[in-house]
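Q: Need the 3D shape of this:
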Amino acid sequence: MDVEALKQLGAALAIGFGTIGPGIGIGLIGAKAMEAMGRNPEASGTVQTNMILAIAFAESMGIFALVVALLLKFV
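A: From the prediction side, this is the model:
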């Protein structure tokens, strides 16, 4: 295998594996937030605010994986 092929493979693996965790995390956050809102509708504003903040933090890990994949691909 040449170096270019290995760079492409590394970039694909980095973005592939790097987004599995945030994807699962966002799904779990959303599911638990919906469960909490269903159990206590009065607190839905607070739950929704905290849910959006947690999703932003989880998504930032996916963005870091994207940056690493782009660095592997183009550098």
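Q: CA atoms for contacts and neighbours, from now on please.
A: Fine.
Q: Mind listing what's buried along the longest helix seen in the chain?
A: Scanning the chain for the helix with the most residues, using DSSP state H, yields helix 44-74. For helix 44-74, the neighbour count (16 or more other C-alpha atoms under 10 Å) marks 44, 47-48, 51, 54-55, 58-59, 61-62, 65-66, 68-70, 72-73 as buried.
Q: Let me see the contact set for residue 11.
A: Contact partners of residue 11, counting by C-alpha atoms under 8 Å, 6 or more residues apart in numbering, are 68, 69, 70, 72, 73.
Q: run the last query once more with 10 Å
A: Applying C-alpha atoms under 10 Å, 6 or more residues apart in numbering to residue 11 gives the contacts 5, 65, 66, 67, 68, 69, 70, 71, 72, 73, 74.
Q: Here is a second sequence; please produce its structure as well for comparison:
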Amino acid sequence: MSATLELAAGLTGNVASIGYGLAAIGPGVGVGIIFGNGTQALARQPEAAGLIRTNQIMGFAFCEALALIGIVMGYAYPSA
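A: Prediction:
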């Protein structure tokens, strides 16, 4: 019975790692969209560079916060 519980605990950790890896795709795509559209905006309106960069940095921070929250949840709730 103990071996079954150990196997289940190991499987839960592996599934959580795979789940986080799949969940990290979202922020990765979001960061790509933010910087891609920011580059296009800078090419169209170079005079608004300060505002565009500020918005890019804020969007990047929010996307990365989602990824960091996801990895912390894996450690905070390991049995979930």
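Q: Which residue in the second structure aligns with residue 48 of the first structure?
A: Per TM-score structural alignment, the equivalent position to residue 48 of the first structure in the second structure is residue 53.
Q: Quick check: nearest residue in space to its match, chain neighbours excluded?
A: residue 38 (7.4 Å; C-alpha to C-alpha, 6 or more residues apart in numbering).
Q: That neighbour: how many residues sit nearby?
A: Close neighbours of residue 38 of the second structure, defined as other C-alpha atoms under 10 Å, add up to 18.
Q: Residue 52 is in contact with that one, correct?
A: Yes. At 6.5 Å, residue 38 of the second structure counts as touching residue 52 under the criterion of C-alpha atoms under 10 Å.
Q: What count of nearby residues applies to residue 15 of the first structure?
A: Applying other C-alpha under 10 Å, I find that residue 15 of the first structure has 19 neighbouring residues.
Q: repeat for the one 10 residues further on
A: Here the neighbour count serves as a burial measure; for residue 25 of the first structure (other C-alpha under 10 Å) it reads 16.
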